[in-house]
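# The following comprises the amino acid sequence and a computationally predicted model.
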Amino acid sequence: MMGSFNINVDRTNQVFHAVVEGTFTPEEGMASVQAYQKEIATIAVPEYEIHIDCTELNVSSPSALPILEGCFQMYKQDGFKKVVLTLARNPILKMQLGRVARTVGLENCEIIEK
């Protein structure tokens, strides 16, 4: 399955919802980053939490890891109040995402398994 990235901003509860699915190519990764940047330009990021649904996300190949790191770096720099990742039971993906969060120093990241 190709990578897809859907955004829904809940302005009332100040939550930036994103759903990521499948396996991302570098091109899809870049397209999702552009969609993300366009959307966050319309909100006061530090007042928001970002909730990312990764239940349909596949483990990233080593070549896609830099994109993942770049995204986590963005969430950190943009200053979200909290970053919440929701996964299906997937120890490998959980480990991978946890490691990426630590690598970029994203301390306000919470990983929840459904």
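Yep, that arrived.

# Only C-alpha atoms from now on, for both contacts and neighbour counts.
Will do.

# how near is the spatially most central residue of the chain to Lys81?
Centroid-nearest residue in the chain: Ile52, 5.2 Å away (criterion: C-alpha atoms, centre = their mean). The gap separating Ile52 from Lys81 is 14 Å, by C-alpha to C-alpha, to the nearest Å.

# Over to Met74?
For Met74, the distance to Lys81 (C-alpha to C-alpha) stands at 13 Å.

# what do you get for Gly29?
Distance from Gly29 to Lys81, by C-alpha to C-alpha: 23 Å.

# One more to weigh against that first structure:
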Amino acid sequence: MSNGKYSMKVNQGAQTMELMVGGTFTPADVDSFIKDYQRNVASIDAKSFSLELDCTTMNLVTPEMVPLLESCYKLYKESGFKQVIFKIKQSTILKMQLSRLARNTGLQNAQVVEI
């Protein structure tokens, strides 16, 4: 059973694409997320936008989720955003997991921020 949820919004004024991700995603959730993501990115010039991901309700990354998240990180990289910011609650483990995923996928303009 899936408890993964997400929302996306393009904020033209602030030149940000805002994503909220939470819970634990199934492969079907990830497929749906990727389709919505690609549709939203196609409507903007990503080079002049920042991607802000609200991960404050995201669960720790399970080993099964690593390949799916890596594919999402690669999408973020390919989209060419000027900056990618992951916002999380105070969690050393999640911060390490998300930072490692960014490193492993070559997403060099990523930043994990505890809020």
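Sure, I can see it. What you see is a predicted model, and the numbers here were worked out from it, not measured in a lab.

# What value does the TM-score take for this pair?
TM-score for the superposed chains, counting by TM-score structural alignment, normalised by the length of the first structure: 0.97, backed by 114 aligned residues with a C-alpha RMSD of 0.9 Å.

# Chain neighbours aside, what residue packs nearest to Leu98 of the second structure?
Once flanking residues are discounted, Leu98 of the second structure sits nearest to Val112: 7.2 Å by C-alpha to C-alpha, 6 or more residues apart in numbering.

# List the contacts of that neighbour.
85-88, 95, 98-99 (C-alpha atoms under 8 Å, 6 or more residues apart in numbering).

# Might you specify the subset of the residues you listed located within helices?
Those of the contacts of Val112 of the second structure mapping onto helices are 95, 98-99, per DSSP state H.

# top of those by neighbour count?
Sorting those by how many neighbours each has (other C-alpha atoms under 10 Å) puts Leu98 first, at 22 neighbours.

# Verify the stated contact: Ser48 of the second structure with Ser79.
No. In this structure Ser48 of the second structure lies outside contact range of Ser79 using C-alpha atoms under 8 Å: 10.9 Å.

# so where do the helices sit in the first structure?
For the first structure, helices defined by DSSP H occupy the ranges 26-40, 65-78, 91-104.

# Need the ones you listed in a markdown table (columns: distance to Ala18 of the first structure).
As requested, the helices of the first structure are exported to a markdown table (distance: least, C-alpha to C-alpha, whole Å):
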| stretch | distance to Ala18 of the first structure |
| --- | --- |
| helix 26-40 | 9 |
| helix 65-78 | 12 |
| helix 91-104 | 15 |
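
# Which one, of those helices, ends up nearest to Val59 of the first structure?
Taking C-alpha to C-alpha, helix 91-104 is the member of these nearest to Val59 of the first structure, at 5.3 Å.
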